[in-house]
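Undergrad: Turn this into a structure:
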Amino acid sequence: MTSELERAMEGLITVFHNYSGKEGDKRKLSKKELKELLQTELGCFLETQKDTGTVDGIMQDLDENGDGEVDFKEYVVLVAALTVACNSFFWEDT
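TA: Coordinates of the predicted model:
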């Protein structure tokens, strides 16, 4: 039986690979694939963003090596940053 954290990790991996490789390298997300992932998996987050360049900005911030794609490590940085932000927002010290 797997733990909750192990299932969460498996979910992160599965989500990445459900979107990666539709165009080109199966181990990376193109800008189009990243946009689809963000819109589908984080639609509520993007709904609040009125800036049409949000995906471009996220892509630029994540693409550490400048190859125009987001690899798994770069994707995990996004998920970790959003998780920290959500924790700060939803889990207030009382």
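
Undergrad: C-alpha from now on. contacts and neighbour counts both.
TA: Will do.

Undergrad: For the residue of the chain most remote from its centre, give me its contacts.
TA: Relative to the centre of the chain, the most outlying C-alpha is that of Thr94, 29.9 Å out, by Cα atoms, centre = their mean. By Cα atoms under 8 Å, 6 or more residues apart in numbering, the contact set of Thr94 is empty.

Undergrad: to compare against the first, here's another:
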Amino acid sequence: MESAIKTMVTTFLSSTKGKESLDSQSFQKMIQNNLSGMMEDTDSKSAIKDMQQGLDDNSDGKVSFQEYLNLIGYLANSLSQKKCEQNSDS
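TA: Sure, this is the predicted structure:
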């Protein structure tokens, strides 16, 4: 679990390239490069833009670390639900 947390933080920091938040282009690249196996429509710029807008709680056009954590939480919850459904089907 420790390595997963380090990976999430490192991925965000390397994607921001020293800035505090991910701009649209950096967010798109991060999603395409790191989450295409877990998410649908990662090849769609409009889908990624919609996702970014949904995460952008303060409407500054960027994704902060806290907003990024909301995405990670959503993905973790979705994965957990899928695993529980698979286990109950067995």
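
Undergrad: quick one on the thing from earlier: roughly how far apart are the residue farthest from the centre of the first structure and Cys86 of the first structure?
TA: 16 Å (Cα to Cα, to the nearest Å).

Undergrad: One more: Lys28 of the first structure?
TA: 25 Å.

Undergrad: what about the strands in the first structure?
TA: For the first structure, the strands defined by DSSP state E occupy 28-29, 70-71.

Undergrad: what stretch of the second structure does the first one fall on?
TA: Meaning strand 28-29 of the first structure. Strand 28-29 of the first structure corresponds to residues 21-22 in the second structure, going by TM-score structural alignment.

Undergrad: which residues touch that stretch?
TA: With contact meaning Cα under 8 Å, 6+ apart, stretch 21-22 of the second structure is reached by Ser15, Thr16, Lys62, Val63, Ser64, Phe65.
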